[in-house]
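# sequence below, structure please.
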Amino acid sequence: MSARHFLSLLDFTADELIGVVRRGIELKDLRNRGVVFEPLKNRVLGMIFEKSSTRTRVSFEAGMIQLGGQAIFLSPRDTQLGRGEPIADSAKVLSRMVDAVMIRTHAHDTLTEFAANSRVPLINGLSDESHPCQLLADMQTFIEHRGSIQGKTVAWVGDGFNMCNSYIEAAVQFDFQLRIACPQGYEPDPRFMALGGDRVQIVRDPQAAVSGAHLVTTDVWTSMGQEEETARRLAHFAPYQVTRAMLDLAAPDALFMHCLPAHRGEEISHDLLDDPRSVAWDQAENRLHAQKALLEFIIEPAYHHA
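Below you'll find the predicted structure:
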């Protein structure tokens, strides 16, 4: 059987995604009860980071260890990848040595080329196009707190970049309505807008976008690699800061999420993560549990070979 890659939420069926999220909830319960569960004993995850990371690195590394396996951290400074070895060559070699690979990169093409040359599953740990692992955690967090997200309304406030693209894919796969509030010139990629169809709309006024929403979410205004645009972005995005007052316009039981790291005083007011409606810390923790469910799903368990 060919490897199951996870480069976007569209690589799995809607049922598979729900299954992974529900499994994440079960694995979280096992961990909270102190149950040792090691289906991936002797399995190894190779992790390639072209961008810095806190949550992605720790959640994948800790997740593999908790599942009985190991994770190897590879940075461009320490490997031939940073010295120009072709991606295809690296994929052919690495995939003969490890059981899965996770890559955090800039260009999404790096992922597609690696996947095309890999014998083992490849996971997108973030690219300039999307961040599907974060969406697994976000969906798990919503389901834990509020039940099914199907038919609900989500407001994305901020930059129509990789996280927003993944929210569009999630709207399709998890069947919710998505309102995107972004300044002119910061819209999501038209390919993603076309994919979203009538589930997704751009609403210029952030207040209108948030009005009645069940989930309000945002991300930093300046992503990694865009630092030179910071001043210009701050000016364009100033009206899009999510505050407690803006959140008051949402549904009475609305949740607020942020994939972190947060720039308090920019995309969110200084006090927003302390608001009882914010579930950002649960959301961050759920990266661990959702990704463990993902790893369990795509890596062949050790006992198949026993």
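# can we go C-alpha only for contacts and neighbour counts from here?
Fine.
# ranges for the strands of the stretch 151-300 of the chain?
Along the stretch 151-300 of the chain, the stretches classed as strands by DSSP state E, counting those that start in this stretch are 153-157, 177-181, 200-202, 215-218, 255-258.
# first-to-last residue distance for stretch 74-84?
End-to-end distance for stretch 74-84: 15 Å, by CA to CA, to the nearest Å.
# from the chain's centre, how far out does that stretch sit?
Here stretch 74-84 is found 24 Å from its chain centre; the criterion is CA atoms, centre = their mean, to the nearest Å.
# what does that stretch rub up against?
The contact list for stretch 74-84, computed with CA atoms under 8 Å, 6 or more residues apart in numbering, reads 46, 47, 48, 49, 50, 87, 90.
# another sequence for comparison is provided below:
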Amino acid sequence: MPVDLRGRSVLTLDELTAEEIHYLLRLVADLKKKKRTGTELKQLSTKNIALLCERDSIHARAAFEVAAHDQGANVTLIGPSTGHTRYRDSVKDTARFLGRLYDAIGYIGHSQSAVEEVARWARVPVYNGMTDESHPTQTLADLVTMQQSSEKPLDDMIVAFLGDGRSNVARSLAVASSKLGIDLRIISPPSFWPEAPFVERVTSVARDSGGQITVLEHVGTGILGADFICTAPWFTEGDVRWAERVRQLAPFAIRENAMEATDNPHTKLMHSLPAWHWREDEAGARIAKRFGVECMEVCDGVFESKSSIVFDQAENRMPAIKALLVATLVS
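This is a model prediction of the structure:
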């Protein structure tokens, strides 16, 4: 049966089947190739898209804006910098108003319940550009990057995620991996493991797809054979108790010895950005002095190495979002 995503919102990857995810990945690759060769058609020239930003993210915002403009759509940024604030309008009222004017809404914020409420009341496609719970556009970009960086099919890949296993990146990667047959290892301190019901759910889905989702604490066991080692920011806006988070997560920073310990000479580094990797800048020096660590998340030597595909990954956020726009808005 042909895949048809027209008129659909994408708030998490839970809402998509494996076939729909594979369809989007093929569309991402196709749109990326057409832009590179100058053969891309503007299929959204009559569309208006609202980008509702309730948090700062240069990566999400830039990717949405370029994706829409490439396809000929008009984009309106709406957020605190443009005078929009939750204190003046409820989510429900904002969604009902924007849905009358715009053909689609991109949401970048903290609350998963907020983006779900936008989708409930807007009556136009809504895309989750990022919430604290889910990051579907990042994961689509990650999957495309893996495909472009390995000769293996996705269902033959071993992916290790180090760091905060409860993060939006880790959770979305687990959902996608469970559907696509990927062997994913989430390697975190136990206090940063995803909640048990979530792990049980993705593990059950993985059994049906031939994949495997493992949550563990031992880095050496988790990274052995990994084709990709992934991580994500340790901190988001509003996080507290930094010292305790650094203390627990420090052993899970990606250093040169971790890349070597995979016993796979082709292991690649992935990071969803922004990354704390350079202690010589002002913020890095302050953190190194305060917490006594030489690196957080990933060391500069690994981040800048030939094994790093971080910026290929970051670039792919744009065609990933473009694929969602085209798949859901083109008649």
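# picking up where we left off before, turn the strands of the stretch 151-300 of the first structure into a markdown table, including distance to residue 66 of the first structure.
Output for the strands of the stretch 151-300 of the first structure, formatted as a markdown table (distance: least, CA to CA, whole Å):
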| stretch | distance to residue 66 of the first structure |
| --- | --- |
| strand 153-157 | 33 |
| strand 177-181 | 35 |
| strand 200-202 | 38 |
| strand 215-218 | 30 |
| strand 255-258 | 26 |
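# if we can go back for a sec, secondary structure, neighbour count and distance to residue 202 of the first structure added to the contacts of stretch 74-84 of the first structure, as CSV?
As requested, those are exported to CSV (DSSP: H, G, I helix; E, B strand; the rest coil; neighbours: other CA atoms under 10 Å; distance: CA to CA, whole Å):
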residue, secondary structure, neighbour count, distance to residue 202 of the first structure
46, strand, 22, 38
47, strand, 23, 35
48, strand, 20, 34
49, strand, 21, 32
50, coil, 19, 31
87, helix, 18, 36
90, helix, 16, 40
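# and which of these is nearest to residue 225 of the first structure?
For those, the closest approach to residue 225 of the first structure (CA to CA) belongs to residue 50, at 11.0 Å.
# list the contacts for the residue in the second structure that the closest one lines up against?
Aligning on TM-score structural alignment places residue 50 of the first structure opposite residue 54 in the second structure. For residue 54 of the second structure, the contacting residues are 79, 80, 107, 108, 109, 110, by CA under 8 Å, 6+ apart.
# of these, grab the buried ones for ChimeraX.
Buried residues among the contacts of residue 54 of the second structure (16 or more other CA atoms under 10 Å), as a ChimeraX selection:
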select :79,107,108,109,110
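# can you list the contacts of residue 54 of the second structure in JSON lines and add distance to residue 23 of the second structure and secondary structure?
Below are the contacts of residue 54 of the second structure laid out as JSON lines (distance: CA to CA, whole Å; DSSP: H, G, I helix; E, B strand; the rest coil):
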{"residue": "79", "distance to residue 23 of the second structure": "32", "secondary structure": "coil"}
{"residue": "80", "distance to residue 23 of the second structure": "35", "secondary structure": "helix"}
{"residue": "107", "distance to residue 23 of the second structure": "23", "secondary structure": "strand"}
{"residue": "108", "distance to residue 23 of the second structure": "24", "secondary structure": "strand"}
{"residue": "109", "distance to residue 23 of the second structure": "27", "secondary structure": "coil"}
{"residue": "110", "distance to residue 23 of the second structure": "28", "secondary structure": "coil"}
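# between the contacts of residue 54 of the second structure, which is nearest residue 236 of the second structure?
Distances from residue 236 of the second structure to those, taken by CA to CA, are shortest for residue 110, at 9.5 Å.
# where does the top helix by length along the second structure end up in the first structure?
Ranked by residue count and defined by DSSP state H, the top helix of the second structure is helix 18-37. Aligning helix 18-37 of the second structure against the first structure (TM-score structural alignment) gives residues 14-33.
# which one in the second structure is aligned with residue 240 of the first structure?
Match for residue 240 of the first structure (TM-score structural alignment): residue 252.
# roughly how far apart are that match and residue 205 of the second structure?
The spacing between residue 252 of the second structure and residue 205 of the second structure, counted by CA to CA, is 27 Å.
# when the two are compared, which one has more neighbours?
Each of residue 252 of the second structure and residue 205 has its neighbours counted (other CA atoms under 10 Å); residue 252 has more, 23 against 20.
# now the most centrally placed residue in the second structure: which helix or strand?
Nearest to the mean C-alpha position of the second structure, counting by CA atoms, centre = their mean, stands residue 138 at 2.3 Å. Residue 138 of the second structure is part of helix 136-149 when elements are defined by DSSP states H and E.
# of all the residues in that helix, which ones are buried?
Quick answer for helix 136-149 of the second structure (16+ other CA under 10 Å): 136-147, 149.
# check stretch 61-80 of the first structure too.
Neighbour counts over stretch 61-80 of the first structure (16+ other CA under 10 Å) mark 61-71, 74-75 as buried.
# in strands, which of those fall?
Cross-referencing the buried residues of stretch 61-80 of the first structure against strands under DSSP state E gives 70, 71, 74.
# so what's the second one up against?
I take that to be residue 71 of the first structure. Residue 71 of the first structure makes contacts with 44, 45, 46, 47, 60, 61, 64, 65, as judged by CA under 8 Å, 6+ apart.
# surely the fifth one touches residue 293?
If I follow you right, that is residue 60 of the first structure. No: counting by CA atoms under 8 Å, residue 60 of the first structure does not reach residue 293; the two are 10.9 Å apart.
# who has more neighbours out of these two?
residue 60 (26 against 23).
# now which residue in the second structure aligns to the more buried one?
Residue correspondence to the second structure (TM-score structural alignment): residue 60 of the first structure is matched to residue 64.
# likewise for residue 102 of the first structure?
Aligned partner of residue 102 of the first structure by TM-score structural alignment: residue 106.
# the strand or helix carrying that match: average distance to aligned residues in the first structure?
Under the criterion of DSSP H and E, residue 106 of the second structure resides in strand 104-108. Aligned to the first structure and superposed, strand 104-108 of the second structure gives a mean residue distance of 0.8 Å (mean CA distance after the TM-score superposition for the first structure).
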